[in-house]
Each structure stands twice: as structure tokens, then as C-alpha cells.
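Peer 1: quick one, structure for this:
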Amino acid sequence: MATDEQGIAQARHEASSDDTPPRGRGTRVRRQRVRAAWLFLAPMLIVLTAVAGWPLVRTFWFSLTDASLSSLDGAQFIGFDNYLVFDDGWYGILADPLWWQSVWNTLYFTLVSVSLEAVLGVIVALVLNAHFRGRTLVRAAMLIPWAIPTVVSAKIWAWMLNDQFGIINHLLLTIGLIDAPLSWTADASLSMWAVIMVDVWKATPFVALLVLAALQMLPNDCYEAAKVDGIHPAKVFFRVTLPLITPALLVAVIFRALDALRVFDVIYVLTSNAASTMTMSIYARQQLVEFQDVGYGSAASTLLFMIIALVTVIYLYLGRRQLGGEQ
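Peer 2: Next comes the predicted model:
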């Protein structure tokens, strides 16, 4: 047991060793590099502020008014009434059960889909990292689901999941797993799992691609040392490989979590405005477009932004703390 621990420690040390300069060296040069970096980033930050900051501020302003799609110029300031107001009862978006249902649907969709994508992405990356005949062809084929536009792939799956002539029901009926066709996108108990399945099918290659890039950057010395010491491959994966690819996996997960929290297209194509799968983005779109209530819809969009920002900050803090603890 002690030999295994020493071998794993040696392998991780060899894999993570680098030629970093001693602390305190080049402090002046470091400050100059930081100033130069900010100087080069300044034009991009100015453009980003103009492109993204102004619409965000304007959306927040509309959330404080009674603006409608037909009369934006005649909007009146009403404060936070779109969020929550008491007038012989609580009214506003924070008192709307459908809003909280959409928040729960979004968080549930994000947690389940991103977790499955992370696990399957690591498995696929490990398979593609192995040496076998036709590996290049398999890698190219793996990217096809990710390369297809989301609306197109969602529409393809909508036909495949159709309860009358979809191929999914046909296959399940043929092998005897079901006795009658299932309404995958209409049944409230199945629709969420249907959209999760479609999202996992499309986004798993993205996670696998990032993890595969991290795997190919790992040195072979650590694995040779572990093999010489006779350490079991499963222990090598959990004690050596997984900690070393964690930074890449965290990047993939945060990108996928951001996409999942603001998901709209795949769910709207498959289930439209169904309450069982309604997300925060679909809720905001319904208020803005169908009900033409710009103030209420802007309030929903502002809350969506705040929730995504909060989840991102918490995730980055926990990820940095975990990586700092490992180092």
C-alpha cells in the first residue's frame, strides 16, 4: 500500500512539475506585463461594454417600467412592481408560480444534463485517447452531433420522437420494451427527459473534445512510473489522470452550465411553451413576444441574468478553491 502511494505521488509530481520562476523574481517586469495586458485588452473591453453593457442596462430600465411592445416610448416608471408588489395580494414575477416552475426546470435541466455530459465526455475522451485502428475516423464522427445546428438537431429528434411515426417508438415496439407508443414530447413525465437526452447527445462531444485535448498533453512518464510500480489502472485514473485533467473539465463544465442555464432553442423546438419543460428563457420570451409585456419580460430577463451570474461566481469560487487545495 505504501509503495502504491509513493508511486502515485511520484507520478503526479512528474506530471505537474514545471519550470516556474522563483517567487519574487521579476516583480517590476510583471507589473509592466500587467499594464501592457490591460492596454491591449482595453479596446476589446470598450467594445464589449458598448455591445453587451448597454442592452443590459436598457433591459433593467425597462423592467422598472410598464412598457409594452406596442408603446415603448410611452412607458411609465413603476419601480419594482414588475418584480413584486402588494395590492390586496402579492403580484409580480416573484409571486408567479410559473416563474418558479421555470427556475426549477432550468436548474434541474442544467444539473442533470451537465452531469451526464461530464461523465460521458470523460469516458468518450478516454476511449478516443487509446490507440486503435480507425481512431481518426471515429474522432471526426464524434464531432458530428456538436457540429449540427441546435435547431436542426432538435427538429430531427422531434421527428424521431414522434408518437405516431417516430423511429424511437418503432424500435422500442419492435424489441418489446413498450406495448404502446409513448408521447415523448407531450407527456409531462417524459418531456423533460426527452430534452435532456437530446441535449446530452449534442453537447457531449464538446466536453469530450476539451478533455481529450487535456489527456494528450499529459506526459507518459507518470504512467510509465505507475506501470512499473504495478498500480491498478483504476487507481491511476482517479489519483493521477482525473486530478490532472480537472482544470480542463472545469472549463468544459462551466461553459456547458452557462449554455444550459440560458437554454431556449432545443426545448422550444421540442416542447414549445409546455409548463413541464418551460425554462427561464422561454418564460421571458413568452412575456415579451406573446404577451407583449416588455416590462414584465425584461424583469424576467434581468432575473435570469442575475441567477446565471450568481451560479457562475459560486462555481468559479468553488473550482478555484478546489484547485488551490490540490496544489
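Peer 1: from now on I want contacts and neighbour counts done on CA atoms only, so please keep to that.
Peer 2: Will do.
Peer 1: tell me, how many residues neighbour the closest residue to residue 73 other than its chain neighbours?
Peer 2: Using Cα to Cα, 6 or more residues apart in numbering and skipping the chain neighbours, the partner closest in space to residue 73 is residue 67 (7.9 Å). Residues lying near residue 67 (other Cα atoms under 10 Å) number 24.
Peer 1: I have a second one here; can you model it like the first so I can compare?
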Amino acid sequence: MEARPVESGLVRARIRAAWIFLAPTLVVLLAVAGWPLARTIWFSLTDAELGRLSEARFIGFANYLERYEGEWLGVLADPLWWDAVWRTLWFALVSVGLEAVLGMVVALALNARFPMRGLVRAVVLIPWAIPTIVSARIWSWMLNDQFGVINHALMGLGLIDAPVAWMANADTALWAVVIVDVWKTTPFMALLILAALQMLPTDCYEAARVDGIHPVRVFFRVTLPLIRPALTVALIFRALDALRVFDLIYVLTANSAGTMSMSVYARQLLVEFQDVGQGSAASTLLFLVIALLTLSVVLLGRLKLDGEAAR
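Peer 2: So this is what the prediction gives:
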């Protein structure tokens, strides 16, 4: 009975110490991320333009949605915005899904024992180490319809009869962006999954080997449930990157309306149209989409894990 006050005092001391250690990080995050976000939200409520930020006037939510003379105006009334939203969601779903599958395959292969395994692990990380702008430019040359090595190889294999202008068509251009993104970021996914595989206990695998259980069944019944937390973190990180994709699409396809993402749309309003108000509104909506999706994934994962723990 006397241990409870001591334990509660110890818990309070630990919580207080945790907040003390977290305080500098929170202050830095507030200065680096909080202030620009708050400023962007404020500009989204004004009629600010790039050349006269100091003269911005408060106009409420007109940049988001407003009915003027019988016509709906604002970012939410722009069909290009909704096309960019669905295109970005499609890109994130396809690219992250492919990266998860391929990353799992690569991680399982690198987790096996074979000669020069360390060298192979280092080589696999090269695409991820290359800056995105550089890799996008390299792939734009490779996909060029006149001198690109991709067309040359496909024609040599007899798969196509004439060079394909990959970036001239919206469908092929978007798939080309997905391929480049998968090529670059699959090593990142594989690295996180490999780290989780390295932490797994070996006794359960030895017992399964002795019992003669098929490796595929061991993977789905043992390996996958054990690495699920690390896999969830990897998926969240990659989904965040995919939803705010900008540099890859902009370098490969520029301002093409058929491949425009939410970030490219916001950049067009901010820089080319110099409409800071609507550009900030688009940026704020992008932040809200990413925040809601991330929160949903985290809550669903927590509920699923709590339900499994309860059973």
C-alpha cells in the first residue's frame, strides 16, 4: 500500500524529465516548421500577391471557395486541383505499394547469408543515395524518344517498332514517374524492412524448420506479423514523401496538366501566377490531406494492434 505514492512520484519525475529533454526539440520544430505553416495559413486567408506581400488584405476563405456572381471560385472549385489530388493519391498508392512489395523481396534476399553480402547491400543503396533531381534528369535522358537508351533497348529486343515519346502522353508519363520513384526509393523501404528482419528471434524459425513448415507459411504467419510495426513506419514515411512529390514530376514532365501533383499545382499558383493567396490555400489543403491520411493510418494501425493484443 505504501509503494503507490513512491511509484506515482517516480512516474511524475520521469514525465517531467521527458518534457525537459523534449523542450529544445519542440522549440526548434515550432520555429522551423510551425512558424512557416502558420504564415502560409495566414496568406491563404488574404489576397496576397508575390510582388506586394506587405499590402495583403484579409478576405477569409475566398481563396478556398467563394461564390461570386453566380459562379464558384477558389481552389476547391478548380477542376485542375481535384485532378491533381486524385492523381497524387493514385501515384502514392501505386508507387508505395510497389516499393513495399519489391522492398520486402530485396530485404528477404539481403537477409540471407551469401558471399559478399555487405558489398551487395551497399550497392543496392546507390539509387537511394543519388539526389532526386540528379536521378530524375538521368531518367529523362534515358527515356528520351530520340537518343534514350530505354527505347534503344526495347527496339533491340523487338518489343517496340518505333521510339516511344514517353513524356508526350499523360498516361505513359505518369507511369514513367512511378517507375523512377520505385527505382529510387525501393532501397529505402528495403533498408527499413531489413533492419526489422535482423531483429527477429531465430528460435521460432528453427522450430518451424524442425516441424517441416513451408517457408511461405512461415513468412505470412511469423515473419510478417513480427515486422508489421517497422513496415507500418516505412509505409507512413514513404506515403508522406509520395503525397508531397514535386521535384521528380517537375523535372520529368514540367508543368504538364496530365501529370500535375498537388505540390506542382501549388507551385504554379505561387511562382508562375504569383498568386500567393491561392497558392498558400493549395499548400494548406495539401498539408491537411497529408495530415488526415497519416492520422488515419496511425489510428487504424493502433486499433488493429490493440484488437490483436486484446484477443
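Peer 1: give me the TM-score for these two chains.
Peer 2: Laid over one another, the chains give 0.95 as their TM-score (TM-score structural alignment, normalised by the length of structure 2), with 304 aligned residues with a Cα RMSD of 1.3 Å.
Peer 1: ok, the aligned partner of the residue nearest to residue 73 of structure 1 in structure 2 - contacts?
Peer 2: Under the alignment by TM-score structural alignment, residue 67 of structure 1 pairs with residue 48 in structure 2. Neighbour list for residue 48 of structure 2: 54-57, 275-277 [criterion: Cα atoms under 8 Å, 6 or more residues apart in numbering].
Peer 1: and the gap between residue 48 of structure 2 and residue 309 of structure 2?
Peer 2: 52 Å (Cα to Cα, to the nearest Å).
Peer 1: same question for residue 154 of structure 2.
Peer 2: For residue 154 of structure 2 relative to residue 309 of structure 2 (Cα to Cα), the value is 51 Å.
Peer 1: again with residue 18 of structure 2
Peer 2: 27 Å.
Peer 1: between these two, which is the more surrounded one?
Peer 2: residue 18 (11 against 8).
Peer 1: aligned to the more buried one, what sits in structure 1?
Peer 2: Residue 18 of structure 2 maps onto residue 37 in structure 1, by TM-score structural alignment.
Peer 1: and residue 148 of structure 2, by the same measure?
Peer 2: Checking TM-score structural alignment: residue 148 of structure 2 goes with residue 166.
Peer 1: same thing with residue 202 of structure 2?
Peer 2: Residue 202 of structure 2 maps onto residue 220 in structure 1, by TM-score structural alignment.
Peer 1: make sure the match of residue 67 of structure 1 is indeed in a helix.
Peer 2: No - read with DSSP: H, G, I helix; E, B strand; the rest coil, residue 48 of structure 2 is coil and lies in no helix.
Peer 1: rewinding a little: so which of the contacts of residue 48 of structure 2 wins on neighbours?
Peer 2: residue 277 (30 neighbours).
Peer 1: quick one: the helix or strand harbouring residue 298 of structure 1 to structure 2 mean distance?
Peer 2: Secondary structure from DSSP states H and E places residue 298 of structure 1 in helix 294-326. Superposed on structure 2, helix 294-326 of structure 1 shows a mean distance of 0.9 Å to its aligned residues (mean Cα distance after the TM-score superposition for structure 1).
Peer 1: can you check which part of structure 2 that helix sits on?
Peer 2: Against structure 2, helix 294-326 of structure 1 falls on residues 276-308 (TM-score structural alignment).
Peer 1: ok, back up a step: can you tell me how far the match of residue 148 of structure 2 is from residue 149 of structure 1?
Peer 2: 21 Å.
Peer 1: who has more neighbours, these two?
Peer 2: More crowded of residue 166 of structure 1 and residue 149, by other Cα under 10 Å: residue 166, with 18 against 10.
Peer 1: give the contact list for that one.
Peer 2: Residue 166 of structure 1 neighbours (Cα under 8 Å, 6+ apart): 159-160.
Peer 1: what's the local residue count around the match of residue 202 of structure 2?
Peer 2: When neighbours are counted by other Cα under 10 Å, residue 220 of structure 1 comes out with 12.
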